[in-house]
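Asker: Pasted the sequence and its predicted model underneath.
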Amino acid sequence: MTLRNLKPWLFLSPALLVYLTVIFVPAVYTSYLSLFRWNGVTPDKQFVGLRNFIDLFMVDNVFVKALKNNLLWMVGSLVFIMGFGLLLAMLLNRKMKGRTAFRGIFYFPYVLSGIVVASGWAWMYNPTQGFINKLLETIGLESWTHAWLAEPKTALYAVFVAALWQGVGQPMVLFLAGLQTIPQEPYEAAIIDGAKRRQTFRYITLPLLRETFLIVVATTMIGSMKVYDIIYGMTGGGPAESTQVLASWMYYQTFRFANIGTGSAISLTLVLITLVVIIPYVYYTTKKSHV
């Protein structure tokens, strides 16, 4: 092999080394650990094969609840976070005073740490001194006040509202970038033809944003499946495990209960579910966009 043929590999080798060290090798080792029952301390590991995976789906009720919460979180993210992101992008794509400032204001929560957001919103949900209950009392809706994070029926939705506030900035910026690449000629022709705003949105904006939707939907799905920090910071998975998601339950099994094999099985299941959801979507959308 000549030096010219080796050059691409020489340039790729640092990134490849980092990838193998940080991602590939740990992933393979985690897959290996998922086949054992081990507490992470003793030198002996008990080989159990697929028993950890079977127990997750057949015995572990918290895992099933966490999986349902993850799927619910994904649907909510695709509908609300992505929907509000598109709405804000369309509003802030118009010519108006202060639109640059508004873009920064709406994007700012996204750059904050999840733990910072969790701490602030946990205080807002405080049942006695929190802003939300105080606001409801001020406007005469005392009957609506509530221990939002302490009741299993409302805790997950309360945390999702905080995640919505934080996460809407990312799809907004991506949609803004996509909207600014759309030429004005199709809209001008549609206006001449008498098309209404709803029709131009359906037949011009949405089709021309197909590539942007591919990126936004994929990143939103992945983010919803690996959500962890805001849940851990606001509820710790409680009350009564009602806000557990796969990432938080994996943490508890691995580091709190010292079930390394079970935690590894959860992490591998999380990766597989994400791949099952993402790969068909990306393949179908990419193939359709090239037809």
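Answerer: Cool, the structure landed. Numbering: from 1, shown residues only.
Asker: make it CA atoms for all contacts and neighbour counts henceforth
Answerer: Will do.
Asker: tell me, how many neighbours does the residue lying closest to residue 64 once chain neighbours are set aside end up with?
Answerer: Counting by Cα to Cα, 6 or more residues apart in numbering, residue 64 lies nearest to residue 57, which is 6.5 Å off, once chain neighbours are set aside. Counted with other Cα atoms under 10 Å, residues neighbouring residue 57 total 13.
Asker: And residue 200, by the same measure?
Answerer: Using other Cα under 10 Å: residue 200 sits among 15 other residues.
Asker: That one contacts residue 188, doesn't it?
Answerer: No: using Cα atoms under 8 Å, residue 200 is not in contact with residue 188; the gap is 10.0 Å.
Asker: helix, strand or coil for the residue lying closest to residue 235 once chain neighbours are set aside?
Answerer: Leaving aside its chain neighbours, residue 235 sits nearest to residue 149 (6.7 Å; criterion: Cα to Cα, 6+ apart). Classification of residue 149 by DSSP: H, G, I helix; E, B strand; the rest coil places it in coil.
Asker: mind checking how far residue 149 is from residue 122?
Answerer: Computed as Cα to Cα, to the nearest Å, the residue 149 to residue 122 distance reads 8 Å.
Asker: Break down the chain into its strands, ranges please.
Answerer: Ranges of strands in the chain, per DSSP state E, are 36-37, 46-47.
Asker: what about versus this one:
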Amino acid sequence: MNTLFRNRWKAELQWLLFLVPALAFYLVFILLPTLSSTYYSLTDWDGINSTFVGLANYKEMFEDKMILASFRNTALYTVGITVLQNGLGLLAALLLVRKFRGVNFMRTMIFLPYIFSSLLIGYVWGFILEPNIGIVNTLLGAMGLDFLQAGWLSEPGIARWMIVLITTWQCLGYSMVIFIAGLQGIPQELYECGDLEGATGFRRFRHITFPLIAPAFTISVTLTLIGDLQLFNQIYALTGGGPGYATESVATIIYRVGFGTGTQWGYGAALSITLFAVILVLTVILVTLLRRREVEL
């Protein structure tokens, strides 16, 4: 009996050894940095010396108008991009799930921007939207539409929506692929039964298609939400957070505080922990609601 137990234990131990590299990676690069950031968020840390200040960094954060503005901007980016990316991604999936000549080419063209660097995409669009020599204003002037010319990235209200639209354009293909995978998993027999019951057009989408792609919808919306709350590259490349601090997100403010204008690393750590908590809470709430919706549908 003891021999059998030892042999079984050795076999289990051999399997557990395969987990060691992954566990070591998680410990060194995720768990320890997270725990250390939590500690440093309670200190005044300049990268070398640290002084414990308790919750002072968090108190200062919620009294800082620049930080509060970055949270508002992040909320705008998150809601705008999540709605547009998933709405347009679902529309593209519905159009391109059918088989017709050129469908693979069209899918590739829509997905292609997603594989390029966000910084590269941002710099290219920054050149296109440049108010003096950019292609957009130049073409508008050539067509006699000077009244439509604008400082696309220098006027705060317009710049925020340019960030939303460009990010949506780049990431649209990602949601499209998720939705296409969900649509392809729907049995054709259900559509045939729906046709017999008179479920066509929007009724067919509402009662058959949308309920059955609910898991794909949950995945796409959740991943989009998490990514948008951490939006950094597009803002950094397009506006640098400007004009002033008008287009800053929480992620760009964390970079600015820690590396851009100083070494307030304890303050930056507090911002990071706050952003992590917001992402965690919103993700749990969203997934719970969407999973409940899947059951109801």
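Answerer: Everything's here; your move. Here the structure is a predicted model, which is why all the values come from computation and not from measurement.
Asker: The counterpart of residue 265 of the first structure in the second structure: how many residues sit nearby?
Answerer: The alignment partner of residue 265 of the first structure in the second structure, by TM-score structural alignment, is residue 270. Residue 270 of the second structure: 25 surrounding residues under other Cα under 10 Å.
Asker: quick one: residue 270 of the second structure and residue 38 touch, right?
Answerer: Yes: with contact defined as Cα under 8 Å, residue 270 of the second structure and residue 38 form a contacting pair (7.3 Å).
Asker: about what we covered before: the match of residue 265 of the first structure: what's it in contact with?
Answerer: Residue 270 of the second structure makes contacts with 37-38, 40-42, 57-58, as judged by Cα atoms under 8 Å, 6 or more residues apart in numbering.
Asker: which of the residues you listed count as buried?
Answerer: Among the contacts of residue 270 of the second structure, those buried by neighbour count (16 or more other Cα atoms under 10 Å) are 37-38, 40-42, 57-58.
Asker: Which ones among these map onto helices?
Answerer: 37-38, 40, 57-58 (DSSP state H).
Asker: Residue 121 of the second structure and residue 225 of the second structure: what is the separation?
Answerer: Counting by Cα to Cα, the separation of residue 121 of the second structure from residue 225 of the second structure is 20 Å.
Asker: just residue 207 of the second structure next, same as before
Answerer: Distance from residue 207 of the second structure to residue 225 of the second structure, counting by Cα to Cα: 26 Å.
Asker: Residue 141 of the second structure corresponds to which position in the first structure?
Answerer: Counting by TM-score structural alignment, residue 141 of the second structure corresponds to residue 137 in the first structure.
Asker: Quick check: the gap between the counterpart of residue 94 of the first structure in the second structure and residue 124 of the second structure.
Answerer: Alignment note (TM-score structural alignment): residue 94 of the first structure maps to residue 98 of the second structure. For residue 98 of the second structure, the distance to residue 124 of the second structure (Cα to Cα) stands at 33 Å.
Asker: do the same with residue 112 of the second structure
Answerer: 15 Å.
Asker: and the alignment partner in the second structure of residue 172 of the first structure, how many neighbours?
Answerer: For residue 172 of the first structure, the aligned residue in the second structure is residue 176 (criterion: TM-score structural alignment). For residue 176 of the second structure, the tally of surrounding residues (other Cα under 10 Å) stands at 27.
Asker: Same check on residue 152 of the first structure?
Answerer: 15.
Asker: And the helices in the stretch 101-250 of the first structure?
Answerer: Here the stretch 101-250 of the first structure has its helices, by DSSP state H, counting those that start in this stretch, at 114-124, 131-138, 152-167, 169-179, 185-192, 197-200, 206-208, 210-225, 229-234, 246-251.
Asker: before we move on, back to that, looks like the residue nearest to residue 64 of the first structure contacts residue 63 (just checking).
Answerer: Yes: with contact defined as Cα under 8 Å, residue 57 of the first structure counts as touching residue 63 (7.2 Å).
Asker: Of the helices of the stretch 101-250 of the first structure, which is nearest residue 257 of the first structure?
Answerer: helix 246-251 (9.0 Å; Cα to Cα).
Asker: check the fit of that closest one onto the second structure and give the mean distance.
Answerer: Superposed on the second structure, helix 246-251 of the first structure shows a mean distance to its aligned partners of 0.3 Å (mean Cα distance after the TM-score superposition for the first structure).
Asker: what would the strands of the first structure look like in a markdown table with mean neighbour count?
Answerer: Putting the strands of the first structure into a markdown table (neighbours: other Cα atoms under 10 Å) gives the following:
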| stretch | mean neighbour count |
| --- | --- |
| strand 36-37 | 22 |
| strand 46-47 | 12 |
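Asker: could I get those as CSV with distance to residue 128 of the first structure?
Answerer: What follows is these, written out as CSV (distance: least, Cα to Cα, whole Å):
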stretch, distance to residue 128 of the first structure
strand 36-37, 45
strand 46-47, 50
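Asker: So which of these is nearest residue 144 of the first structure?
Answerer: Using Cα to Cα, those put strand 36-37 closest to residue 144 of the first structure, at 47.2 Å.
Asker: Can you give me the neighbour number for the residue lying closest to residue 74 of the first structure once chain neighbours are set aside?
Answerer: The spatial neighbour of residue 74 of the first structure that comes closest, neighbours along the chain excluded (Cα to Cα, 6+ apart), is residue 224 at 5.0 Å. Residues near residue 224 of the first structure, counting by other Cα under 10 Å, number 21.
Asker: What does residue 224 of the first structure correspond to in the second structure?
Answerer: Matched to the second structure by TM-score structural alignment, residue 224 of the first structure sits across from residue 228.
Asker: wait, that match sits on residue 76?
Answerer: No: contact criterion Cα under 8 Å: residue 228 of the second structure and residue 76 do not qualify, at 9.7 Å.
Asker: what residues are shared contacts of residue 149 and residue 122 of the first structure?
Answerer: Contacts common to residue 149 of the first structure and residue 122, judged by Cα under 8 Å, 6+ apart, are residue 234.
Asker: At the geometric centre of the second structure, which residue do we find?
Answerer: The second structure has residue 227 as the residue nearest its centroid, 1.9 Å off, counting by Cα atoms, centre = their mean.
Asker: Which helix runs longest in the first structure?
Answerer: helix 260-289.
Asker: what about residue 121 and residue 225 of the second structure, which has more around it?
Answerer: Counted by other Cα under 10 Å, residue 121 of the second structure and residue 225 do not tie: residue 225 has more neighbours, with 22 against 19.
Asker: Quick check: that one vs residue 124 of the second structure, distance?
Answerer: Taking Cα to Cα, one finds residue 225 of the second structure at 25 Å from residue 124 of the second structure.
Asker: likewise residue 99 of the second structure?
Answerer: 33 Å.
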